[in-house]
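Student: got a predicted structure here, sequence first:
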Amino acid sequence: MPIGCFGGRTLTRIVCRLASSVAVAWAYSRAHSAGVSRLRSLASVGPGDWPTMSAHTYPDAPALRTPDGVALTMRGLEDRASRLASALRAAGIAPGERIAILGTDSVGYAVTLFASLKLGTIGAPLNYRLAAAELAALTALADPAVLVLESRYAHLFDDLRAAAPNLRLVLTLDRPLSGVASVEEFTDAHDPPGQASLPAATSDDDVLLWMLTSGTTGTPRVVAQTQRMIKANTAKGVLEQGFQPRECLYAGTPLFHVSGMGWLYYAISRGAALMLLPQFDATAVLGCLRSGVVTRCLLVPSMVVALLDHPDVGPVPALRSIAYGGSAMPPELVRRLHDTFGCDLYNTFGAGTEGGGQTILRPADHRAAFAGRPHLLGSIGRPMFGVDLRLCDADGNEVGVGTVGEIRTRSDTVMSGYVGNPELTATKVVDGWIRSGDMARRDDEGYLYLAGRVDDMILRGGENIFPAEIENVLVDHPTVAEAAVVGLPDQRWGQIVVAAVVAGPGAVPDPDELRAHCRSRLAGYKTPARVVVVATLPKNASGKTVRAQLAATLAVTA
């Protein structure tokens, strides 16, 4: 239609609207080209927004608990995290800079994590179980602008500061130290008390966490986790385990660990609370369970043993579920767990820091196992929601049912890569699929059964042997609490199978009896040539057996 057909006012309105649209489009284009689109930032919901959303819906619901009671409500957590983020921003701390955190689990630790998520800085949790030299090496890798540490680790301050040339701010999680303010003091000085809410200005491609690990090889690595990965991991866990608002969760793994941190995210995103204990203590955990406050918990096998062997253990009616994982758990221990607590059980398995959760054995699977399908207790379950899983040979070809292959998965929970190490990243993530290094076989129902790690495989006379299969048989013997199997050099066979076992309470394992036990359930070539009884197995800071160290010890004692 010709312009002249419009009335003057109509034409003016059209021109103004067009001009306005062009201006908005230009402004959006300019912001988008700079990578800081405000429109996109406001539309994107990040994990830093989870306290905000839960505070809107459940303002007075508990967010963080301790055995003494409610430490922070949802509204309180949102206020504290927003004010700390504002204070850090006022002090010149910018998105993308690192905030290293060293401490046991505490309210201040959780607040600092969410403040970092809101600000768009990169949280870099440090494993307090590591030696001073290891912590200094990881701090150097993180190169933080901010160091937040618990006062009990003050003796490490000088070494950590020397390892971080760009460090500009140091805070404590609890009481102030000489010349070092606490998080609470720092927050009050820059952002006085008062209800505050700071939306997270982050996008799904932003890296929000550097998970620092020394690994079983001792080689430090920095795993970059994006907002997308954190959100996908959290959504997957909430969906699979069915967490509900106003529940209370407890994770035996610490906040510096991907699973402990994950349970914090599960809780706050869902409007539930997290029970905080400085470190795992069987008596304290049983007290929390018996109080009826904790409804869900996550435990690794050693924690399960500590709880089941505790003199005060017994049924806990309020407990809805227990998730276990971290390392293989003997079927008989799973049965004891079920017989004692009677709640739903989940066996969760994954590539953790690099790949997130991969498989899960659900409560229905456990019930089927107890009802006459006991082999399922040896399974790590089937793929989790949103996970595409393959078992592949060394060339990347998918293997068939019953054949052992490496677990490879693709999902939104795969890491961005190893910081500063593209070569290692390229070997770990291939065409979007993460190579877990875990070997497993699949049955005709889709259940997966671990066989061990790629690097742990023993080659005896041309036969591939996976330690996990032998270890499961050994720990099924009543005298054995723990077992680890390694391959040692042999002139005739190339390698032979050697096992180390830790005695159960009051038991005295007999090596010949254990070898006969294995021979009755395994092929001859898989039966250990030697069984050695040891006081403990060498483990790293994450509680996993260091097989290289064990093999070196067993070689010397041969």
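Tutor: Perfect, thanks for sending it. From a predicted model like this one, the values you see are computed outputs, not experimental measurements.
Student: for the rest of this, base every contact and every neighbour count on C-alpha atoms.
Tutor: Fine.
Student: next one: stretch 378-385 to chain centre, how far?
Tutor: On the basis of C-alpha atoms, centre = their mean, to the nearest Å, stretch 378-385 sits 17 Å off its chain's mean C-alpha point.
Student: against that first model, consider the following:
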Amino acid sequence: MKQNILATRLEQAASTYSDRVALTGEGVKLTYSEWLDRSRQIAKHLTEFGLIEHEPVMVKCSNHPLDFVAFLGVWLAGGVVAPVHRTTPDAVVSAMQAKADCQLCVDLLDEVEPLKALRVQGELASDASRRQNLEDGALIIFTSGSTGLPKAAVLSHAAFSGKLDQNQRLLSIQSDDVTMLVLNNTFSFGIWVSLLTLLAGGRLLTQAKFSPADFVESLAREGVSFLGVVPTMVRATFSALSEGELANAKANLQAVARLRSVVIGGEPLGKDLSQSLRAFIHPAALFDIYGLTETSTCDFVLQPRDFDTHEGTIGQPFPGIEYRVVSAADDEEGPGELQLRSPYLMSGYLGDEELSKAAFEDGWFRTGDLAVRHSDGYVSIVGRLKDVIVRGGNKVTPVEVERALTRCPGVAAALVTGTSDPVMGQRIQALLVPKAGGEIDALLVRAELTKILEKFKHPDACFVGTELPTGRTGKVDRGQLAKWLATQSVAPLPFWKA
């Protein structure tokens, strides 16, 4: 049997750091040797169950230490890990299975049936493109499709292992590091943060459910030195805790003096949130990353030294990442689609040959993000191709409006979408979240917007809420806002006049 790169590397790490603690959380504590022994047992059971090499295995996950026993077990047995969260509705799981056609399912928290068949033993799909996509496959990550159906992105061992090496060169994780996993381990961001720690011999502390109070308390109590988060988690923390509680948490972090680096990504960070987070974690370093599931994440990084001079950009590409900005109007200085080329791209979307072809243009992956390339080599994301609002013939990118709104008095966060209008074509609608303990004054917001944003880009209506809607990845979800506006009878912010 061909030995998979990640299996080999993790097996070597487990042997090297055998007596050190590898995984803790949910009342479970595993040393590296215990993790490896259990993973080998799972691999043995999978082989006895008839697992075919390079075939997908659905792994039920919820940020539990045993999830990583299942990951390594599947890889040792030659399978491809398809992580699915334990809370995923049955209808969604069925749609995922329709794409991935997993042979088996592993759920190590299921005491009755931890291993079960999902299709007839020995039955094997004969589709040539499927076999090609799964060759050297390590992960199948399910991402949201524009039709609402999940896309199954296949990431190879070579691609994901190479991206881990890239990230290690940036972050230098060591065997004395403690990483707290609050990101879902069903998605690439959470997975690479976890594997990077385990390859280095560090301790991975898992948290099954994100709670702002528990989050900040655990950072100091556990001596966390490395952390990955999305901006939604940071906003939730700063909104849920009082100024006194945050000041106390910050003092505890500084007293422990363990936190070394924080990686954030998944959505735009925003100037105010960036400044607040950097002040909270000081002197730890903040790395703002940009990447996609299909590229094994982490293609650009805004480094700590660049925040003051290049705020609002995604930084510069990692070594080995090529990019181009493609504009339909051939405008080299204007916005265009950001396209990427690297050794770390996905093998394709499983079960979607046409979609896989459409994702690439002459070998370049089409991100779907609208970007602007600056003369100094830095890049800014200004929106999504599919999110562009056309209001009265004028094209408006929601991200630009959101950034302007978060610069206004009292606004902690903003999300913008377009809704159909018989006169203007589309109207600009915004959901605003006030800063903790404050209120939003429409007149003050409009006065500030007038200074920083063209009039035709101003929202036609603003609504106020306690939080931004999010999808299953934890990132803000513009589509959920559009649905909310279409189905709920809510009053806009008073005294707002577009």
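Tutor: Good, I have the coordinates. No experiment lies behind these values; they were computed from the predicted model shown.
Student: where does the TM-score land?
Tutor: Once superposed, the chains reach a TM-score of 0.86 (TM-score structural alignment, normalised by the length of the second structure), with 467 aligned residues with a C-alpha RMSD of 2.9 Å.
Student: for the residue nearest the centre of the second structure, list the residues it contacts.
Tutor: In the second structure, the centroid-proximal residue (C-alpha atoms, centre = their mean) is residue 266; its distance is 4.4 Å. Residues in contact with residue 266 of the second structure (C-alpha atoms under 8 Å, 6 or more residues apart in numbering) are 230-231, 289-291, 475.
Student: tell me the one of these nearest residue 91 of the second structure?
Tutor: residue 475 (21.6 Å; C-alpha to C-alpha).
Student: quick one: map that closest one onto the first structure.
Tutor: Under the alignment (TM-score structural alignment), residue 475 of the second structure pairs with residue 544 of the first structure.
Student: could you verify my assumption that its match touches residue 327?
Tutor: Yes - using C-alpha atoms under 8 Å, residue 544 of the first structure is in contact with residue 327, at 7.4 Å.
Student: how near is the aligned partner of residue 285 of the second structure in the first structure to residue 405 of the first structure?
Tutor: Aligned counterpart of residue 285 of the second structure in the first structure: residue 344 (TM-score structural alignment). Distance, residue 344 of the first structure to residue 405 of the first structure, using C-alpha to C-alpha, to the nearest Å: 30 Å.
Student: let me know the closest of the contacts of residue 266 of the second structure to residue 142 of the second structure.
Tutor: residue 475 (14.6 Å).
Student: residue in the first structure paired with the residue nearest to the centre of the second structure?
Tutor: That one, residue 266 of the second structure, aligns with residue 326 by TM-score structural alignment.
Student: which residues of the stretch 251-400 of the second structure fall in helices?
Tutor: Secondary structure of the stretch 251-400 of the second structure (DSSP state H, counting those that start in this stretch): helices located at 271-281, 307-310, 353-358, 398-405.
Student: now render those helices as TSV, adding distance to residue 243 of the second structure.
Tutor: TSV is the format used below for the helices of the stretch 251-400 of the second structure (distance: least, C-alpha to C-alpha, whole Å):
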stretch	distance to residue 243 of the second structure
helix 271-281	11
helix 307-310	24
helix 353-358	48
helix 398-405	23
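Student: okay if I get the ones you listed as CSV plus distance to residue 387 of the second structure and mean neighbour count?
Tutor: Shown next, in CSV, are the helices of the stretch 251-400 of the second structure (distance: least, C-alpha to C-alpha, whole Å; neighbours: other C-alpha atoms under 10 Å):
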stretch, distance to residue 387 of the second structure, mean neighbour count
helix 271-281, 22, 16
helix 307-310, 24, 13
helix 353-358, 18, 13
helix 398-405, 7, 22
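Student: among the ones you listed, which is nearest residue 47 of the second structure?
Tutor: helix 353-358 (29.3 Å).
Student: and that closest one, which stretch of the first structure?
Tutor: Going by TM-score structural alignment: helix 353-358 of the second structure matches residues 422-427.
Student: contacts for that stretch?
Tutor: 417-418, 435.
Student: now stretch 154-163 of the first structure
Tutor: With C-alpha under 8 Å, 6+ apart, stretch 154-163 of the first structure has contacts from 132, 135-137, 139-140, 143, 167.
Student: tell me the one among the residues you listed nearest to residue 555 of the first structure.
Tutor: residue 132 (29.4 Å).
Student: distance check, whatever residue of the second structure lines up with that closest one against residue 438 of the second structure.
Tutor: With TM-score structural alignment as the criterion, residue 132 of the first structure lines up with residue 90 in the second structure. For residue 90 of the second structure, the distance to residue 438 of the second structure equals 41 Å [C-alpha to C-alpha].
Student: please apply the same query to residue 241 of the second structure.
Tutor: Per C-alpha to C-alpha, residue 241 of the second structure is found 14 Å from residue 438 of the second structure.
Student: again with residue 426 of the second structure
Tutor: From residue 426 of the second structure across to residue 438 of the second structure, the span is 31 Å (C-alpha to C-alpha).
Student: quick one: which of these two has more around it?
Tutor: residue 426 (19 against 12; other C-alpha atoms under 10 Å).
Student: quick check: residue 454 of the first structure vs residue 422 of the first structure, distance?
Tutor: Taking C-alpha to C-alpha, one finds residue 454 of the first structure at 21 Å from residue 422 of the first structure.
Student: gap between residue 420 of the second structure and residue 427 of the second structure?
Tutor: Counting by C-alpha to C-alpha - residue 420 of the second structure and residue 427 of the second structure are separated by 6 Å.
Student: between these two, point out the one with more neighbours.
Tutor: With neighbours defined as other C-alpha under 10 Å, residue 420 of the second structure and residue 427 compare such that residue 427 has more, 22 against 13.
Student: what's the counterpart of residue 440 of the first structure in the second structure?
Tutor: By TM-score structural alignment, residue 440 of the first structure lines up with residue 371.
Student: to clarify, my last question referred to residue 247 of the first structure.
Tutor: Using TM-score structural alignment, residue 247 of the first structure pairs with residue 177 in the second structure.
Student: neighbours of the residue nearest to that match when sequence neighbours are not counted, just the number please.
Tutor: Among residues not flanking residue 177 of the second structure along the chain, residue 202 sits closest, at 5.0 Å (C-alpha to C-alpha, 6 or more residues apart in numbering). Using other C-alpha under 10 Å, residue 202 of the second structure is surrounded by 25 other residues.
Student: what's near enough to touch the residue mapped onto residue 202 of the second structure from the first structure?
Tutor: Residue 202 of the second structure maps onto residue 272 in the first structure, with residues paired by TM-score structural alignment. Contact analysis of residue 272 of the first structure by C-alpha under 8 Å, 6+ apart lists 61-63, 243-249, 266.
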